[in-house]
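Q: Test case, fold it:
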Amino acid sequence: MQTHEISKRFTEYFVANDHTKVASASLILEDPNLLFVNAGMVQFKPYFLGDAPAPYPRATSVQKCVRTGDIDEVGKTTRHNTFFQMAGNFSFGDYFKAGAIEHAWTLLTNSVADGGYGFDPDRLWATVYNDDDEALELWQKIAGLPLDRIQRRGGEDNYWDMGVPGPGGPCSEIYYDRGPEHGVDGGPEADEDRYLEIWNLVFMQDERGDLSPKKGHPPVGSLPRKNIDTGMGIERVAYLLQGVDNVYETDLVRPVISKAEEMSGRRYGAGNAVDDVRFRVIADHARSGMMIIADGVTPGNEARGYVLRRLLRRIVRSVRLLGVQEPVLGEFAKVVRDTMSPSYPDLASDFARIESVMRKEEETFLATLVSGSKIFDLAADKIKAEGRAMLPGDQAFQLHDTYGFPIDLTLEMAAEKGLSVDENGFRELMAQQRARAKADAASRKTGHGDQSVYRDLLSLGGTEFTGYTDLASESVIRGLVRDGKRVSAAAEGDIVEVVLDRTPLYAESGGQESDAGTITGEGVEMEVLDVQKIARKLWVHQVRVLSGEATEGQHVEATVDQEWRIGARQGHSGTHVVHAALRQVLGPTALQSGSYNKPGYLRLDFAWSGGLSEETKSEIEEVSNLAVRKDLPVRVVYTDMGGAQEMGAVALFGETYDEQVRVVEIGGPWSRELCGGTHVEHSSQIGPITLLGESSVGSGSRRLEAYVGMDAMRYLAKERALVQNLATMLKVPDVEVPARVEALIERLRGAEKELEKLRAGQLLASAGTLVDQAQDLDGTALVALKVPDGVGGNDLRSLASEVRNRLGSRPGVVALFSVVDGKVAFVVATTSTARDNGLAAGKLVPSFASAIDARGGGKPDLAQGGGANADGIGEAVNALRRALGGS
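A: Sure thing, here's the model as predicted:
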């Protein structure tokens, strides 16, 4: 049975049993605990937690997942994969253990003709949580499993949670006995290679705290309702039903290996275990990398981008170790597209962009690999020649920081040469470099806070948003919240959260800032500071009470600041226009990957490598303003996701959409995006759009910034005033300002060069005076002193060399010190006769280094460096004098 058919049968079975079919969520969701979606239940987490009411009592999905913890094990075994598909059925307070067990058993054991998978019931086993007698009895009653094919297991095996505070519960797993040729008797407890887990049924009833029940710690509470979360591994079922030994030989994975065989001339499974590992790495990472790119990630050096870069670079290196030198990622991308697109059509429709990202990363890495490998080989050969066995951490860090080598690549290359790597030293240097980024990540990586106060308010129904048509709404205060707790009233000066039954105030989302405005009622006035959405259904207004007292149940009027809304609409519609212009100029692969807009301002991040030329930026700006001048109509269409895709609407990466989606069109198909923001009615209402600049925000990602409306006019007015002031000062017409400024700069550069020549000449002319100050120390002439401040770098080295030359054939040592920007710069130079006497410049540095807190070194004839303690120069001179035999 083909993999696509396995997915189809799963979905069809559960839809026929009253489950709502839900599309796979993006691999990128706004969850601070996850880099990637790693389980089928992630998109349903708010329903399990009770943070939002489930829109359906039952659901089914086939969720794409990526787990990155086992990247290093991929290829070494046939069990570890980074990308996989998890088929699941979910119950939100509807059926529980009995229903979950019955559905799983029926689908697995029903005949193929009856829509099932046709597994032999006599080869299926079940496991249950230690004290879950109910599940054990249900397996006997519903499935007819004998007691000797049901095993009790502890929390590590049969308790499920996400590894962070959140939902969890005991689980029951279904295993398939592959037969005695695959291992020993005794069920899953004895051998999980022979007895392969294919389905996990989680009876989700608990809320775990910081400590997991998997480790024996009690849950912190119960979920509001008992739920079911099950997961069937599509790939595992595929290789059982296809009669192969592992996932790498199934219909969707083996073609990638076949392509690698074709390109390399080597064969998978031919007895070369090292090659087999490489083939498996290629197959796994090609699928994972392409699926991650499809959801909007680009290679980079942080977080998701780093994982993606690591996957793609491991493919390239594995292929090169198979003997293939030419670029390969584009070819593997075509294979993944052809095999996976029946289930994921965007792999075909968005292929040009995906392939472009992969090709550019490969080009970058191939250049990196050539230069970095030479550096590594030189370092490794030197280490082995010196009889050592470990690559120092600072060299591993240099390979990462300068040449872009991920540490795992350095580890692999070192292992191939029989060396280890000082990982602790490497990671210490990485920690120093990334301290701020890591601190930021740590501050955001939190569990699920106590949101029970909002659950209670959600039970009264979501907030009705009226802001698409109205700027003011009569409302009722449903709840007041301070410090996470309900309060009955708020007095003047208090800052509290207000939940209304209806509101015209836009809550921050989709890159758009929340509205400013007021909430007023009899005897009370509140200023709205911020508006956020809880569970996408509840509008929470943070307010400052300006006067009076607010109480629950009070009738109020919520009003949007009209000027703010005008600017906000301009900013958001302007973002759509610039995005459409960007795609028109650069092509359809230049997709928005993030945005932020507020009244008068927008910024837009997009997937692109390399900066934009001034001509390109001007063209984008012109296309944007032409769209404004054309007064294009703005239309809003409500439809389902399928309808939006048929319209060609652009969905933004990482966004989560409801069953009904809102499509915003500007000029019909020219700009058509899924969007919940507030917009103008005609493009001319946006006003002028002025690009401020374009910059990099990471590898493969660029950012455009612009002003719109009156802010654009004010910006242009300032620019005009600046040019006019310059024209007045330079006494030339406005149009001649650039040429005159350029001419002045050239004159200034010429003058600076002449001054530099004069200064250098004067400096070298002082060499004779310095030689006259030489001290004779036991036959060696020593010139050691502090020269004027500000002489550093090349100048100090040139002066030291000139003094050395003037010492002629005498044994001599020259040590010159200077203070530059509060730090010490020094150069030590030796004559050839001094070197013949064993005086090497580089070896003299340690004699005085501690006095000036110095770093540096060099060759026997010349050494240079810097120090932090300028007050120690005198002591450094004395220390060098003592080292040469002076007093």
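Q: Could you use CA atoms for every contact and neighbour count after this?
A: Noted.
Q: how about the strands in the stretch 601-750 of the chain?
A: Taking DSSP state E, counting those that start in this stretch, the strands of the stretch 601-750 of the chain run over residues 601-607, 634-640, 660-666, 671-674, 689-696, 701-708.
Q: Next, the second sequence, to be compared with the first:
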Amino acid sequence: MQTADIRQRWLDFFAQRGHTVVPSASLVSDDPTLMFTVAGMVPFVPYLTGVVPAPFPRATSVQKCIRTNDIEEVGRTPRHGTFFQMNGNFSFGDYFKEGAIGYAWELLTSSESDGGYGFDERDLWVTVYKDDDEAIDLWKKIAGLPDERIQRLDKDTNYWSTGQPGPAGPCSEIFFDRGPAYGVDGGPATDDDRYVEIWNLVFMQYLIEDVRSKTDFRIVGELPKKNIDTGMGLERVAFLKQGVDNMYEIDQVRPVLDAAAELSGRRYGADHEDDVRMRVIADHVRSSLMLMSDGVAPSNEGRGYILRRLLRRSIRAMRLLGVDGPTFGTLFGASRDAMKAAYPEVEHDYGQISQLALGEEETFLRTLSAGTSILDLAVGSTKEAGSTALPGDTAFLLHDTYGFPIELTLEMADEAGLSVDRAAFDTLMAEQRSRAKADAKSKKKALADLSVYADLRAKGETVFTGYTDLTTESTVLGLLVGGRPVAVASAGQTAEVVLAETSLYAEAGGQAADQGLIVGDGYELKVLDVQKPVKGLISHTVEVVSGEVAAGDRATTLVDESYRRGATQAHSGTHVIHAALRQVLGPNAHQSGSFNKAGYLRLDFGWNSALSAETRSEIEEISNNAVRDNLEVVTREMPLAEAKELGAMALFGEKYGDTVRVVDIGGPWSRELCAGTHVRTSAEIGMINLIGESSVGSTNRRVESLVGLDAFRRFAAERALVSELTTNLKTPQDQLVDRVNELVQSLKTAEKRIAQYEARALGDRIPSIAEKAARVGQTRLVAEDLGELGSGDDLRMLATGVREKLGTDAAVVALTAVVKSRPVAIVATNPAAREQGLKAGALAKQMAGVLGGGGGGKDDLAQGGGQDVQAIPAALEAVRRAVA
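A: So this is what the prediction gives:
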């Protein structure tokens, strides 16, 4: 039975029994506490917990999921997959235990000809929570299961909760017995691979509080509405129904495995480690394909980092199979063909997906060889030094310079029999993050526990009036301070305010939230942020400027008209530039992200090379021609299918509902799905000034632009600058470029001469420094502080020059200097000194430790540095003692 057939039978079965079929949500979770959709029930959590009223009494879905916590088990067990599909059926206060158990048993054991899965009843076992006698009685009544095939287990396996106060309940799991060839007898309680869990039924019936752990909480009563949440592992059922040993051999995954085998010339089934590598490749390529189809792009942060790790682990596994060249074109094509029947979007978006994958592969293959060489040398040095842990600074270098995820370094070190100094690596990473600029969103506070919005959402959806009105009369539905509901918020406090209606735009679709005020009788609130914490609800983060605001008060929302005008100019400008990009570069220049606020926009798009000055100028001119032509901007709401038939562009990675808003600029010239605010005609954008173009990854570029008055002010500032230059240089404007180039060339010539004079001056110092050599045992040692120098290169030149001056007798040169306010140390040794065991790398590292930093290098020449200039004398004394 093919995987697509198993999927369709599930949906048909529950649809015929009154369940609303809900399409899979994106792998990118809406839950702010989750990076990905990790389980089939995640999209339904707001309904299961009562935060949002369920729009249907019962539902069913086949949900795409990603989990990476078991990534090390991928390929080594029959059932661990990074990407998997969870079949679910849900009841929201409708049927309960008897209905859930009845449906599960009927679907599993009905014959294939009757639309079921045709499992033999004798192969099925169930587990229940140890105190759930009701479920045990129902299994006996409905399924006729004997006592020996119903096992009672404790809370750690058979009790569900969110880990927070709220709904919880026992669960019952269904297992398939693969037979004695796969393990010991004894049922699921043995925790053996022989018994494969295929379905979990969660009976959400209690309210819990005082949650101290997964198994330690207090049940305070039964829920007024009891819910059902179930999940059946699609891949697990597929490998059982297809008669293969594991999920990597099912029809949706095996083609990638076979492609990896063919590319490598290795036979699947011939070698255990090779088999594991092929399974890893098959899983990770499919997972990456599905992540990219939902708009995730490789990066060094968040979801993009997880994707990059999967891609690079795949490349690494192919290299271990003996393939050094590119393979993603073949592997991703095989995965696309295996998945497109269930998910047509992977074929529709394959151009964008393959561009991302091939670009990442090309980039990593270039760095993998160099990084592997660095790692091999470090492994050799570590073993030679008698250590079992690779230094943390080596792991950081591989991560920072060569793009090695730390997990890859851990794996490669482990293959060499070493661990990694993870604490040192983490310290260096923390230091790097503290130096980096904070992300724009870091200023936003974490959203409160979403359960606090339940009562507010139950009062209905917030009506957004801001498309047509900048001022709206409304009512305060509720207030939160510090994430907790309050009756009143007073002057000086920061609070969240939820209104029945609002004209203030909540951040979405790349457009920043509106600025403005909320006012009422006796109070004024300054709007700091506007967000959508749960579907259908708009929350305003405000500073109470004066007075007191209370739930139930009348309120008026006032949008800052100037800010909104600038934001609409920027958002419409984004659409215009996107259309111009596609006109100049072609359809592959597809928007992959954007941000716009009053007067400014940035747009990321799929492209793998920098734009020339001529191309940028052409895009800017087309954009401004569209502004000049005063194109009409029309917005319409319509069903998603109708919008796509009209050719409206759905942006890669964005999520859309059944009804969408289509924005046309100049009719079909620019037609996109967009919920943002826009100008009425393109002329209102005013002006577009492209101010930057840069790389944001191997397959993505970014353009930045100012619009409206901000664009004009930039042009005016540049005009003033040109005027000042022509005056100061006494050069006509049309000759300005040549004159500046002439001055730059003169400056370079002068700098070259100065550098020659400085090098000669440094060389003149070598004899006097060498004269300070002191005899320490059989070694001549120079240990001197040279004061301030321009660069570490100057210090290195002096050290090697002094070493040459000292001749062939054993000699060590240890010099320090202050370079840009920080202490630097250089150690140079000659062959005779090294024969005595005096190695520059070890001596430099010792000096750097005294200076409060790190260092090392080769045996003949090494460098270190630190933070403490006052410690230079102690560092020189340390090297004297070491040589002695």
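Q: re earlier: can I get the strands of the stretch 601-750 of the first structure in CSV including distance to Asp422 of the first structure and mean neighbour count?
A: Shown next, in CSV, are the strands of the stretch 601-750 of the first structure (distance: least, CA to CA, whole Å; neighbours: other CA atoms under 10 Å):
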stretch, distance to Asp422 of the first structure, mean neighbour count
strand 601-607, 36, 24
strand 634-640, 54, 15
strand 660-666, 52, 21
strand 671-674, 49, 24
strand 689-696, 33, 19
strand 701-708, 32, 23
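Q: now for these, which one comes closest to Thr780 of the first structure?
A: Set against Thr780 of the first structure and scored by CA to CA, the strands of the stretch 601-750 of the first structure come closest in strand 689-696, at 56.0 Å.
Q: With the second structure overlaid, how far apart is the closest one on average?
A: In this overlay with the second structure, the average offset of strand 689-696 of the first structure from its partner residues is 2.3 Å by mean CA distance after the TM-score superposition for the first structure.
Q: Return the distance of that strand from the chain's centre.
A: On the basis of CA atoms, centre = their mean, to the nearest Å, strand 689-696 of the first structure sits 23 Å off its chain's mean C-alpha point.
Q: Does anything pack onto it? Which helices or strands?
A: In terms of contacts (3 or more CA pairs under 8 Å, 6 or more residues apart in numbering; DSSP states H and E), strand 689-696 of the first structure is packed against helix 614-629, strand 701-708, helix 709-730.
Q: one step back: mind checking which of the strands of the stretch 601-750 of the first structure is nearest Gly118 of the first structure?
A: Here strand 634-640 is closest among the strands of the stretch 601-750 of the first structure (CA to CA), at 35.0 Å.
Q: Other residues contacting that closest one?
A: With CA atoms under 8 Å, 6 or more residues apart in numbering as the test, strand 634-640 of the first structure has contacts from 659-668, 679-683.
Q: between it and strand 660-666, what angle do the directions make?
A: 160 degrees (axes from the mean of the first three to the mean of the last three CA atoms, to 10 degrees).
Q: Just put the strands of the stretch 601-750 of the first structure in JSON lines and tack on distance to Ile142 of the first structure.
A: Formatted as JSON lines, those follow (distance: least, CA to CA, whole Å):
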{"stretch": "strand 601-607", "distance to Ile142 of the first structure": "52"}
{"stretch": "strand 634-640", "distance to Ile142 of the first structure": "38"}
{"stretch": "strand 660-666", "distance to Ile142 of the first structure": "38"}
{"stretch": "strand 671-674", "distance to Ile142 of the first structure": "45"}
{"stretch": "strand 689-696", "distance to Ile142 of the first structure": "59"}
{"stretch": "strand 701-708", "distance to Ile142 of the first structure": "54"}
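Q: Quick one, which of those gets closest to Val828 of the first structure.
A: strand 689-696 (41.7 Å).
Q: if we can go back for a sec, any idea which of the strands of the stretch 601-750 of the first structure gets closest to Val328 of the first structure?
A: Short answer: strand 601-607, nearest of those by CA to CA, at 21.5 Å.
Q: can you list the residues that contact stretch 392-403 of the second structure?
A: For stretch 392-403 of the second structure, contacts defined as CA under 8 Å, 6+ apart pick out 364, 367-368, 370-371, 374-375, 378, 404-406, 409, 420-426, 428-429.
Q: switch the cut-off to 6 Å
A: Outside stretch 392-403 of the second structure, the residues that touch it by CA atoms under 6 Å, 6 or more residues apart in numbering are 367, 371, 404-405, 421, 424-425.
Q: Let me know the distance separating the most centrally placed residue in the second structure from Phe364 of the second structure.
A: Centroid check for the second structure by CA atoms, centre = their mean gives Arg303 as the closest residue, at 2.0 Å. Look at Arg303 of the second structure and Phe364 of the second structure: by CA to CA, to the nearest Å, they are 18 Å apart.
Q: same deal with Ala844 of the second structure?
A: Counting by CA to CA - Ala844 of the second structure and Phe364 of the second structure are separated by 32 Å.
Q: neighbour count winner among these two?
A: Ranked by neighbour count (other CA atoms under 10 Å), Ala844 of the second structure and Phe364 place Ala844 first, with 30 against 21.
Q: Give the helix, strand or coil label for the more buried one.
A: helix (DSSP: H, G, I helix; E, B strand; the rest coil).
Q: Do I have it right that it meets Gly864?
A: Yes. Ala844 of the second structure sits in contact with Gly864 when judged by CA atoms under 6 Å, with a separation of 5.5 Å.
Q: Can you lay out the helices and strands packed on strand 689-696 of the first structure as JSON lines showing distance to Phe90 of the first structure?
A: Shown next, in JSON lines, are those (distance: least, CA to CA, whole Å):
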{"stretch": "helix 614-629", "distance to Phe90 of the first structure": "46"}
{"stretch": "strand 701-708", "distance to Phe90 of the first structure": "37"}
{"stretch": "helix 709-730", "distance to Phe90 of the first structure": "48"}
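Q: Leu240 of the first structure is nearest to which of those?
A: For those, the distance to Leu240 of the first structure is smallest for strand 701-708, at 41.4 Å, taking CA to CA.
Q: tell me which strands and helices the closest one is in contact with?
A: Here strand 701-708 of the first structure touches strand 601-607, strand 689-696, going by 3 or more CA pairs under 6 Å, 6 or more residues apart in numbering; DSSP states H and E.
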